[in-house]
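**Student:** need the 3D shape of this:
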Amino acid sequence: MCKRHRCAGAGAGGRHGESAFDELARQPLVPLELSRGGPGVAWVDADADGDPDLLIGAGAGGRAQLAVNEAGRLTDPVPVGAPAVGDHTSIIALPTSGHPVIIAGLSAWEARSPADLDAIPPLARLDAGPAPAVPPSRHATGPLAAADVDGDGDLDLFAGARATPGAYPLPADSRLLLAEGGDWVVDAEAAETLREVGLVSGAVFSDVDGDGDPDLLLALEWASVRLLENDGGRFSDATEDWGLAAHTGRWNGIATGDFNGDGRPDLAVTAWGTNTGRSASPERPVGAVASDFDGNGLVDLIEFETGADGVRRPVRDYLTLGRALPFLRRSAPTFETFARSSVDDLLGAGRTGLYRTSAVTLLHTVFLNVGGRFEPRPLPAAVQLAPAFGVAVADFDRDGREDLFLAQNYFATPRGLGRHDAGRGGVLLGDGAGGFEVLDAGRSGVGVYGDARAAAVADFDADGRWDLAVGQNGAETVIFRGRGGAPGLRVRLSAGAAGARLRPTYADGSEGPAREIQLGSGYWSFNGSVQVLGRAADIRSLTVRWPDGVEETFPVEAGAVEVTLRRSEGS
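**Tutor:** You can find the predicted model right below:
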């Protein structure tokens, strides 16, 4: 990203607050605390002055924090919007001719009753406009992403369902909201495709099949990455066709980038890594068996791991399982019998109504788009030593090859288990062929030691170098400025460019990696709209495919540091 002595933290943003919520009183065997998912972070031009400001989501009862960009310096964060009635999740900004419309997801995970669910709307508005009128949902909102999915010129919104309160890990229903006459309406046809789509942790729109309309990619927990292919505004599940279905995991965040320079969007997906006491493979998957075993209206689950003998055994200890599910003591009355028991032994033969999940990998993985299929490439071992959530794609060293940042760690582990804190934030330099090299903190200048979640990039000080904001659960958001080396070329696209694709051509006639203008990506993250392209001195032209499919090529003058590209009239 930058040399050790040339990279400096630019300061810290607002502190993320968490209200107390006892997850284990409701579902004592959940493997993670979904009330500790935030904060989301977003680089948005909140004051419409042309540069990105920083917005940080809040926990339930708190208010979002806004750090205003004043000539490349961020002010101290100030609260904006009403107090959140549920945890903020993603924050996204929908561009307009003036101030953007700023929307935050609201999680109802902490709802204790149906009445609580009804009182927590799925979305909140953080700018001065009226709150979006969206039908209530019985599921907790997770990631948001926006795109013009039907080509009518209006931005539509995907609202991913993270889980159903009291029913983890059963799959939840997500929704696609279409912009119609100033309102959002649920796309009834997409609702069928998104029914029980899974536990959505991350979402991004990307034209993976190159047909000119945005497809939808979902990072799911206890499932494969899901690809919903868009054909003229109608979505169909293409996960198996593209070779993703076999790679079930506990996926957290998802971003796209052209990692091998072939013009196609590849995927970078975060997971749990190798250092959590769990490992998974196709031969030895991990997973869970779930049902309302005790009939109290709440879902219980038993996690398992698979031994070398193929037997699926519980991963939680006898006392923990026995307290949560006393009936198990009938199947295993002693520690000795428990130690010999499989999950099926504990549950007994003939039990019906079980929901089963499994994961064959826990590795942070890049999936290369080879044209009609994705091929997995796990990221290097050094970055697998901690879980990761946020994933940001940018050319940090400005060499014309896309790089990655992973926001690492997870502290909210079940009682009795140590927190997962071996990460410092992973900076990985791309080789332009789909491979990555991990930089240590001494070389990258980036060190994030807290419970990191979202990660978003922008060039907020307009120096031609990517800057980075990393949200930490229950702590301050940390900001790093890019430092050192020749600056990149800053590129602005005219309004209405969400979904556009941008690609440079160099002096030798070769092309650089393709970039897409996206509204929401990674894990609850929103990147700045101005692009920074590496190898600035070599760029001779920029080709833009606008959202409606029209393609234009713009010359770039030698020595240019910033260009603004506007669609030609009549094109």
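
**Student:** from now on I want contacts and neighbour counts done on CA atoms only, so please keep to that.
**Tutor:** Noted.

**Student:** Glu70: neighbouring residues, count only.
**Tutor:** Using other Cα atoms under 10 Å, Glu70 has 14 neighbouring residues.

**Student:** how about this one, so we can line them up?
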Amino acid sequence: DKGSEDTDALFFDADGDGDPDLYVASGGNEFSSSASQLRDRLYFNVGGGQFEKSNQLLPAGQYDVTSCVKAADFDGDGDLDLFAGVRLRPALIGVPANGYLLENDGHGKFKPVTNVLAPELKEIGMICDAAWADYDGDQDPDLVVVGEWMPVTIFENRNGSFKKLPPLPQPSHGWWNVIETADLDNDGDPDFVIGNHGRNSRFRASEKEPVLMYVNDFDQNRTAEQIICVYNEGKSYPLVLRHDLVMQMPSLKKKYLKYENYKGQTVADIFDPEILKRSVVDTANNLTTSVLMNLGGGKFELSALPVEAQFSPVYAIAAGDFDGDGFTDLLTAGNLYGVKPEVGRYDADYGLFLKGDGTGHFSALKSKDSGFRTSGQVRDLVTLKWRGKTVILAAQNNDRMLSFEVMGTGEE
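**Tutor:** The predicted structure follows:
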């Protein structure tokens, strides 16, 4: 399986024999829709540190780019079922993808039940992460799904079937990367922390002036193109530079022989209105890393974390009482280097300690005071116990792993 690109991994007891089995999600936009490398993999623990690969076609008998897999007993039958989120379909970036519910038969055989139990998960968006949490206290796991170009989406578990809640009152179409569950205000119910793109880039997004992305086969070469547009002085313009546009779509070269001809052009000026009418139009109106507070009664409030949490995209979050004061604190980290020069790489994040006050509000501590400092592109933060100590592991893309010991005094 070394040809596959691993995008997520989950240890859980799939077959009910008391030991951890392993689900590995597969992804990568370099593969075709028929590539076996996109098949997710389930490995059964057969003892002695050995695993045996299942022959099941996961997540649902087709090859997609899976971004996340989460386990919970959503049907209440005593075994662990799965949610698998798809970020994109091969070669179709920007086209809404599916989320899948996989029901466990108790012996590790998984059956897709999305069409029956959660049809609103179909073509929900570009899923990046999800969380199971009993937000309403009725003793079954509900589901929160986040991703790029999509709103924060909450599904209530109603006796094993799922109903999507109404949209949040606040704008929530974002470039969400990660979600973490924790009781942030000490009221006994789960709240959520959601990592977003941040506010330290040339992208600005609001309900009135969102970032837009038009997706279509504009040059009719059987491959989808994406045209991102941003607002400037009240008008939305394509972000793509002229030379990149005509390189991808040579048919436009005669129309835009010079950069001067391209200046001030909107998508309506560039493309035929019928093509735009048939395009998928994605929206982002909130790029702020935020907390989603559970107000009870099925109501939620989305609010921004402090400005220090907005310096760079957040891809990793850990929650816990790291300073021993009885209140939940947060650790966040991220960065993204692989972007086009005209956008500029996102490298302003060095890890952040956010001290909680027990009411859902947080204040940032400097790294010299907290001791928590990362570098590079952090993609996960994990809290674990090691020799009686609490340790934070920070996984970095193409770099070594970092570790921090939690001292319980505000220092890591």
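
**Student:** aligned to Gly445 of the first structure, what sits in the second structure?
**Tutor:** By TM-score structural alignment, Gly445 of the first structure lines up with Gly371 in the second structure.

**Student:** surely that match meets Glu411?
**Tutor:** Yes. Gly371 of the second structure is in contact with Glu411 according to Cα atoms under 8 Å; the separation is 5.3 Å.

**Student:** what about the helices in the stretch 101-250 of the first structure?
**Tutor:** 114-119, 188-194 (DSSP state H, counting those that start in this stretch).

**Student:** of those helices, which is nearest Ser541 of the first structure?
**Tutor:** helix 188-194 (38.7 Å; Cα to Cα).

**Student:** tally of neighbours for Lys235 of the second structure?
**Tutor:** Count around Lys235 of the second structure with other Cα under 10 Å applied: 11.

**Student:** again with Tyr43 of the second structure
**Tutor:** Neighbours of Tyr43 of the second structure (other Cα under 10 Å): 19.

**Student:** what do we get in the first structure for it?
**Tutor:** Using TM-score structural alignment, Tyr43 of the second structure sits opposite Arg125 in the first structure.

**Student:** could you pull up the residues touching that match?
**Tutor:** By Cα atoms under 8 Å, 6 or more residues apart in numbering, the contact list for Arg125 of the first structure reads 81, 101-104, 131-132.

**Student:** now do 6 Å
**Tutor:** By Cα atoms under 6 Å, 6 or more residues apart in numbering, the contact list for Arg125 of the first structure reads 102-103, 131.

**Student:** do Asn177 of the second structure as well
**Tutor:** For Asn177 of the second structure, the contacting residues are 128, 195-196, 315, by Cα under 6 Å, 6+ apart.

**Student:** what lines up with it in the first structure?
**Tutor:** Under TM-score structural alignment, Asn177 of the second structure pairs with Asn252 in the first structure.

**Student:** roughly how far does that match sit from Thr553 of the first structure?
**Tutor:** 37 Å (Cα to Cα, to the nearest Å).

**Student:** how near is the aligned residue in the first structure for Phe192 of the second structure to Gly253 of the first structure?
**Tutor:** Per TM-score structural alignment, the equivalent position to Phe192 of the second structure in the first structure is Leu267. As judged by Cα to Cα, Leu267 of the first structure and Gly253 of the first structure stand 10 Å apart.

**Student:** what of Asp213 of the first structure?
**Tutor:** Distance from Asp213 of the first structure to Gly253 of the first structure, by Cα to Cα: 22 Å.

**Student:** where in the first structure does the longest helix along the second structure fall?
**Tutor:** Criterion DSSP state H: the longest helix present in the second structure is helix 242-248. Mapped onto the first structure using TM-score structural alignment, helix 242-248 of the second structure spans residues 318-324.

**Student:** next, the buried residues of the matching stretch.
**Tutor:** By neighbour count on 16 or more other Cα atoms under 10 Å, the buried set for stretch 318-324 of the first structure is 318, 321-322, 324.

**Student:** again with stretch 105-118 of the first structure
**Tutor:** Under 16+ other Cα under 10 Å, the buried positions of stretch 105-118 of the first structure are 105-111, 116-117.

**Student:** would you mind giving the residues you listed as CSV with distance to Gln472 of the first structure added?
**Tutor:** Output for those, formatted as CSV (distance: Cα to Cα, whole Å):
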residue, distance to Gln472 of the first structure
Gly105, 18
Leu106, 18
Ser107, 18
Ala108, 21
Trp109, 19
Glu110, 20
Ala111, 23
Asp116, 27
Leu117, 26
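
**Student:** okay, and which of the residues you listed map to strands?
**Tutor:** 105-107 (DSSP state E).
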